[in-house]
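# no letters, just coordinates:
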């Protein structure tokens, strides 16, 4: 496997880079961003994965999320994968909430999506192997976070992989694709009509089916236009309460769904992860 460096810029003493590789999982080139803080050559740093939302590439968080100063201060590598396969021959859809830019972090089983849209396996299996082999990271100290569709991804990836992540957080996550229009559209298209097959991609259903996380931090804006129709944070809180989990859910007055909201609280999240990612 060959990694191609597309860009590199010094930032807060570290390096913000963009890389591309040919993915065996998606059958396409895949691009991801990596911020590496300044560190000793022999030092292995904890890693924080960031999963982005609908319409995003690796670039949205890299430019708008404002994580670099906090990651430099805490010595954390920050990784932003793309949200779907892209390129010639990759199927797409005219709507923003399905197709390229909207992979929903699932392994599609339906034609024509199943050939390339294998984002669960890419995020859980292939990309961690790429990162572990190429960067100064300690894979025993991983955290995961994300925004909106990426918050859904962060919660479900962590719930499906107990013990892999020391810390899990999310911004305005889609907590239950089984119970919102975005989720119903995506999961029907990628997985078909069998709603039982959807449950592994729904954080509420995963908790109902026995998955657990020791801690979760969620920030959600009260002025978010998608809160009631799509995000439904209360469903996650209800499932956690019934399961004996005690998530930290912070409802933030006046904040919407944008990266202005994310950038306001990202340093809090990085610090929270850093506490749990200490050696």
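It's in. Computed from a prediction, not measured in an experiment: that's the story for all the values here.
# rest of the way, CA atoms for contacts and neighbours
Will do.
# buried stuff in stretch 136-156?
136-139, 141-156 (16 or more other C-alpha atoms under 10 Å).
# before we go on, here's another structure to hold up against the first:
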């Protein structure tokens, strides 16, 4: 791993890093870690993963979310990975915004040719945490996860599949029920093939239906002026599933007038960081 930039911000430090990922087929990956002032003396701090949405890299959240002041106040690290492998040289991977580069959907692809490189689930759950835990003053057993849109889908599904790893999960405008929306259907068919049972393994609504782990204290913010709300996001399906599941709480906040953008995220990101800091501590 190489830290090629270290930038002072809000009392802490923004670390821009790169490494070669084995699980992604030996491709170079960039990621960002924010460490608060509380970690300056080497004292380990809790950590929150942020998963970004379609077309994004780690830099979108880093430069637009205005999250670092609150993270420093709460004494938590933020880990911000990329959204897909880069440079796999698969024909067509750069042809559309919602599949291929920038659109890894936080799953392990099983269909060729994507199955060689597109293992973002393993990258987020296993490889990147091992790297971060070994190189930064963070607590491996104090982890939360959050994200936006495709990344909100990733945060919810990864937490639901690994409740032993995460204390809480939250999302902005998540793709809640991807097996029933165009974005999810396109991605799942391409990455996973035609077996719709395999698709359900990466659908938050379906995972909630069979969930029996500890409470993940789910928090979802959704703008009611989001242009993707009805066709792609479907928070009402997630709410219905959680209401029918004992021991799994969901706070769904419909925010009047807000859209799908980082203007929305930057408005409420402090609430999400505070939410996770509470459960991490």
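That came through fine. Owing to the predicted nature of the structure, the values given are computational and were not obtained by experimental measurement.
# TM between them?
Superposed pair, TM-score by TM-score structural alignment, normalised by the length of the first structure: 0.96. Supporting alignment: 276 aligned residues with a C-alpha RMSD of 1.1 Å.
# quick one on the thing from earlier: which ones among the buried residues of stretch 136-156 of the first structure are found in helices?
Among those, the ones falling in helices (DSSP state H) are 149, 150, 151, 152, 153, 154, 155, 156.
# turn these into TSV, including distance to residue 267 of the first structure.
Shown next, in TSV, are those (distance: C-alpha to C-alpha, whole Å):
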residue	distance to residue 267 of the first structure
149	20
150	18
151	17
152	20
153	20
154	18
155	19
156	23
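# closest to residue 41 of the first structure among those?
residue 154 (29.8 Å; C-alpha to C-alpha).
# do I have it right that the closest one meets residue 170?
Yes: using C-alpha atoms under 8 Å, residue 154 of the first structure is in contact with residue 170, at 6.8 Å.
# find the residues that touch each one of these two.
145, 146 (C-alpha atoms under 8 Å, 6 or more residues apart in numbering).
# the closest residue to residue 39 of the first structure other than its chain neighbours: neighbouring residues, count only.
Excluding the flanking residues, the one nearest residue 39 of the first structure by C-alpha to C-alpha, 6 or more residues apart in numbering is residue 75, at 7.6 Å. Residues lying near residue 75 of the first structure (other C-alpha atoms under 10 Å) number 20.
# cool, the one 4 residues further on as well?
Neighbours of residue 79 of the first structure under the rule other C-alpha under 10 Å: 24.
# so is it in a helix, a strand, or just coil?
strand (DSSP: H, G, I helix; E, B strand; the rest coil).
# what sits against it?
32, 33, 34, 35, 47, 48, 49, 50.
# returning to that earlier point: how close does the residue nearest to residue 39 of the first structure get to residue 127 of the first structure?
With distances taken as C-alpha to C-alpha, to the nearest Å, residue 75 of the first structure is found 21 Å from residue 127 of the first structure.
# just put the contacts of residue 79 of the first structure in CSV and tack on distance to residue 193 of the first structure and neighbour count.
Converted to CSV, the contacts of residue 79 of the first structure look like this (distance: C-alpha to C-alpha, whole Å; neighbours: other C-alpha atoms under 10 Å):
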residue, distance to residue 193 of the first structure, neighbour count
32, 32, 21
33, 35, 25
34, 37, 23
35, 40, 26
47, 36, 30
48, 34, 27
49, 31, 21
50, 29, 27
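# what are the ranges of the helices in the stretch 51-200 of the first structure?
With DSSP state H, counting those that start in this stretch as the criterion, the stretch 51-200 of the first structure has helices at 58-64, 68-74, 119-121, 127-134, 149-160, 181-191.
# returning to what we had before: in CSV, list the contacts of residue 79 of the first structure along with secondary structure and distance to residue 122 of the first structure.
Formatted as CSV, the contacts of residue 79 of the first structure follow (DSSP: H, G, I helix; E, B strand; the rest coil; distance: C-alpha to C-alpha, whole Å):
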residue, secondary structure, distance to residue 122 of the first structure
32, strand, 12
33, strand, 15
34, strand, 16
35, strand, 20
47, strand, 17
48, strand, 16
49, strand, 13
50, strand, 14
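# quick one: map residue 276 of the second structure onto the first structure.
In the first structure, the residue matched to residue 276 of the second structure (TM-score structural alignment) is residue 273.
# one step back: ranking the helices of the stretch 51-200 of the first structure by burial, who's on top?
Stretch with highest mean neighbour count among those: helix 149-160 (a mean of 27; mean count of other C-alpha atoms under 10 Å).
# just to revisit the earlier point, the match of residue 276 of the second structure reaches residue 143, doesn't it?
Yes: using C-alpha under 8 Å, residue 273 of the first structure is in contact with residue 143, at 6.5 Å.
# nearest to residue 241 of the first structure, out of the helices of the stretch 51-200 of the first structure?
That would be helix 149-160 among these, by C-alpha to C-alpha, at 15.8 Å.
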